[in-house]
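Colleague: sequence and predicted structure are below.
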Amino acid sequence: MEQETWRILIVEDDRRLAELTQEYLQSSGGFEVLIESDGACAAERIIEERPDLVVLDLMLPGEDGLSICRRVRDRYDGPILMLTARADDLDQVLGLETGADDYVCKPVRPRLLLARIRALLRRQPPEAPTNAKRLQFGPLVIDSALREAWLREQQIELTGAEFDLLWLLTSNPGRILSREEIFAELRGIEYDGQDRSIDVRISRIRPKIGDDPDHPRLIKTVRGKGYLFVSEAAVAMV
């Protein structure tokens, strides 16, 4: 069955930029695109209208993007793509830590934005895939059909991007996954050697699955190579 048109909400106070982006995404991506220019109204609109994806500017009048993301994250499970300053690494890290799934630096390149949006929407299939399955390592359970995970029968609060990364790692136990491989798999782009989004998500996932952030045993960093999920350590958890 053909997928119905995806609905995207752009939260951006620069009206001209928002309208140009809206026009491009509608003509090139085939999306239905809505605009909200007031940060004070954005959170309520996201929760009530539940668009398939939100493009959220960091700097907004009324309420900034970080605050909006933090407020809606536990009530809105769709992907959030944040627009940040080009060279401000702190903005990017803070955005990911408050629950954003990805970010694009300003000035926005339309084709890159479209590619990132499509990559995020591919994570949100309307129906569970036929090859969906459940993985279990001791008290840690990850279900790809429900896109949920549990530790000792307690549901783990994960963003969509965190779940995707956890699923990728746990689907490849005992295998080192490089940052290049993770980027290609989850974001469909090449790793530029500087992006810290994977590292930030790993640091957020570790304590959620019962790993020690200072001395990790479940998700290990292999210097110069990437990340490794150690299934034996997960099975041994009590």
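Modeller: Great, that's in hand.

Colleague: please count neighbours and contacts with C-alpha atoms only from this point.
Modeller: OK.

Colleague: residue 137: neighbouring residues, count only.
Modeller: A count of nearby residues for residue 137, using other Cα atoms under 10 Å, gives 17.

Colleague: enumerate every residue touching the closest residue to it other than its chain neighbours.
Modeller: Closest residue to residue 137 in three dimensions, ignoring its sequence neighbours and counting by Cα to Cα, 6 or more residues apart in numbering: residue 235, at 4.8 Å. Going by Cα atoms under 8 Å, 6 or more residues apart in numbering, residue 235 touches 137, 138, 139, 140.

Colleague: mind putting the residues you listed in TSV, secondary structure and distance to residue 226 included?
Modeller: Output for these, formatted as TSV (DSSP: H, G, I helix; E, B strand; the rest coil; distance: Cα to Cα, whole Å):
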residue	secondary structure	distance to residue 226
137	strand	21
138	coil	24
139	coil	25
140	strand	22
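
Colleague: pasting the second one now:
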Amino acid sequence: MTRVLVIEDDPAVRRGVSLGLRHRGHETLLVSTGEEGLAELVASAPDLVLLDLMLPGMSGLETCRRIRAFSQVPIVILSARDDDVDVVVGLEAGADDYVIKPASTEVIEARMRAVLRRTAQPASSDQARTTHGDLLVDRVALRVLKHGEELALAPTELKLLLFLTAAPEQTFSRQQLLEQVWEHSFHGDYRLVDACVMRLRAKIENDPRNPRYIQTVRGFGYRFGPL
């Protein structure tokens, strides 16, 4: 059973999401503001957060940023705002996925499960710990260290790095990354990939504007290295 914190100010949406998830065996914790969401996150330690952007008081974006300041809990934004700017800004704030309302419970649950699986990937025995420049990637402990210091990576950031470092110098298209990391089998939203790469570069690169690790292959996608 997954414990889901739903931060949503619309009572009807909050109730509908809760009923749908509970019907599928999940536990839901319901709050209507970002401030309440932060307090509930600390008190109840949910497995995942469903977060609306349009909240009274503290905005959903600010709530997302504050959560990321102390927690790597998976965050899925659930919002009616579908403009490119809104989606990109939400992802850059630290969300792992972005679902546009209205969305069925089946879609919400599928995206939740995909995010939760990103931190439960099996490690190959011959590449359990690999070193790439200043980075140490531990696939068994699901940890990444830079200069010996552990990096705080969100679930999607971690899975993207694990995937890319498993095949150094191999170029992957954005669609391939969507399918393998986000588990979106349809022709998906490449903004998810680009925003996650940007966040990951900010954490692992010495100079994110001149990346050493995650390199862009223009017009196609990304690759890890060469270093």
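Modeller: In hand now; what should we look at? On a predicted model such as this, the values are computed, not experimentally measured, just so you know.

Colleague: mind checking the TM-score on these two?
Modeller: Put the two chains on top of each other and the TM-score (TM-score structural alignment, normalised by the length of structure 2) is 0.90; 225 aligned residues with a Cα RMSD of 2.0 Å.

Colleague: still on that earlier bit, got a winner among the contacts of residue 235 of structure 1 for most neighbours?
Modeller: Using other Cα under 10 Å as the contact criterion, the top neighbour count among the contacts of residue 235 of structure 1 goes to residue 140, which has 21 neighbours.

Colleague: so what corresponds to it in structure 2?
Modeller: Residue 140 of structure 1 maps onto residue 135 of structure 2 when the alignment is built from TM-score structural alignment.

Colleague: separation between the residue nearest in space to the middle of structure 2 and residue 172 of structure 2?
Modeller: In structure 2, the C-alpha nearest the mean C-alpha coordinate belongs to residue 96, at 1.9 Å (Cα atoms, centre = their mean). Here residue 96 of structure 2 is placed at a distance of 20 Å from residue 172 of structure 2 (Cα to Cα, to the nearest Å).

Colleague: residue 209 of structure 2 now?
Modeller: As judged by Cα to Cα, residue 209 of structure 2 and residue 172 of structure 2 stand 20 Å apart.

Colleague: of those two, who's got more company?
Modeller: In this view residue 209 of structure 2 and residue 172 are compared by other Cα under 10 Å, and residue 172 has more residues nearby, 18 against 10.

Colleague: that one contacts residue 223, correct?
Modeller: Yes. Counting by Cα atoms under 8 Å, residue 172 of structure 2 does reach residue 223; the two are 6.2 Å apart.

Colleague: just to revisit the earlier point, can I get the contacts of residue 235 of structure 1 in a markdown table with distance to residue 231 of structure 1?
Modeller: Output for those, formatted as a markdown table (distance: Cα to Cα, whole Å):
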| residue | distance to residue 231 of structure 1 |
| --- | --- |
| 137 | 6 |
| 138 | 9 |
| 139 | 11 |
| 140 | 10 |
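
Colleague: closest to residue 50 of structure 1 out of these?
Modeller: Each of those was scored against residue 50 of structure 1 by Cα to Cα, and residue 140 proved nearest at 30.1 Å.

Colleague: so that closest one makes contact with residue 155?
Modeller: No. Under the criterion of Cα under 8 Å, residue 140 of structure 1 lies out of contact with residue 155, with a separation of 9.9 Å.

Colleague: anything in contact with each of the two?
Modeller: Common neighbours of residue 140 of structure 1 and residue 155, counting by Cα under 8 Å, 6+ apart, are residue 149.

Colleague: break down structure 2 into its strands, ranges please.
Modeller: Taking DSSP state E to define them, one finds strands in structure 2 at 3-7, 27-31, 48-51, 75-79, 97-100, 129-132, 135-138, 143-146, 149-150, 172-173, 214-217, 221-224.

Colleague: which part of structure 1 matches the first one?
Modeller: In this case it means strand 3-7 of structure 2. Per the alignment by TM-score structural alignment, strand 3-7 of structure 2 matches residues 7-11 in structure 1.

Colleague: quick one: the matching stretch to structure 2 mean distance?
Modeller: Between stretch 7-11 of structure 1 and the aligned residues of structure 2, the post-superposition mean distance stands at 0.9 Å (mean Cα distance after the TM-score superposition for structure 1).

Colleague: and the lengthiest helix in structure 2, how far out from the chain middle?
Modeller: Longest helix of structure 2, by residue count under DSSP state H: helix 190-204. Counting by Cα atoms, centre = their mean, to the nearest Å, helix 190-204 of structure 2 is centred 10 Å from the centre of its parent chain.

Colleague: measure the residue nearest to residue 137 of structure 1 to residue 41 of structure 1 for me?
Modeller: Note on residue 235 of structure 1: its distance to residue 41 of structure 1, by Cα to Cα, is 46 Å.

Colleague: go on, residue 69 of structure 1?
Modeller: Plainly put, residue 69 of structure 1 is 13 Å away from residue 41 of structure 1 if you go by Cα to Cα.

Colleague: what are the ranges of the helices in structure 2?
Modeller: Using DSSP H, the helices assigned to structure 2 run over residues 11-23, 34-44, 60-68, 84-92, 105-117, 155-165, 174-177, 190-204.

Colleague: next, the angle from the first one to strand 3-7.
Modeller: Yep, that's helix 11-23 of structure 2 we're talking about. Note on geometry: by axes from the mean of the first three to the mean of the last three Cα atoms, to 10 degrees, helix 11-23 of structure 2 and strand 3-7 are set 170 degrees apart in direction.

Colleague: ok, now the longest one?
Modeller: Here helix 190-204 of structure 2 runs at 100 degrees with respect to strand 3-7, directions being taken by the same axes, to 10 degrees.

Colleague: to residue 125 of structure 2, which of the helices of structure 2 lies closest?
Modeller: Taking Cα to Cα, helix 155-165 is the member of the helices of structure 2 nearest to residue 125 of structure 2, at 14.1 Å.
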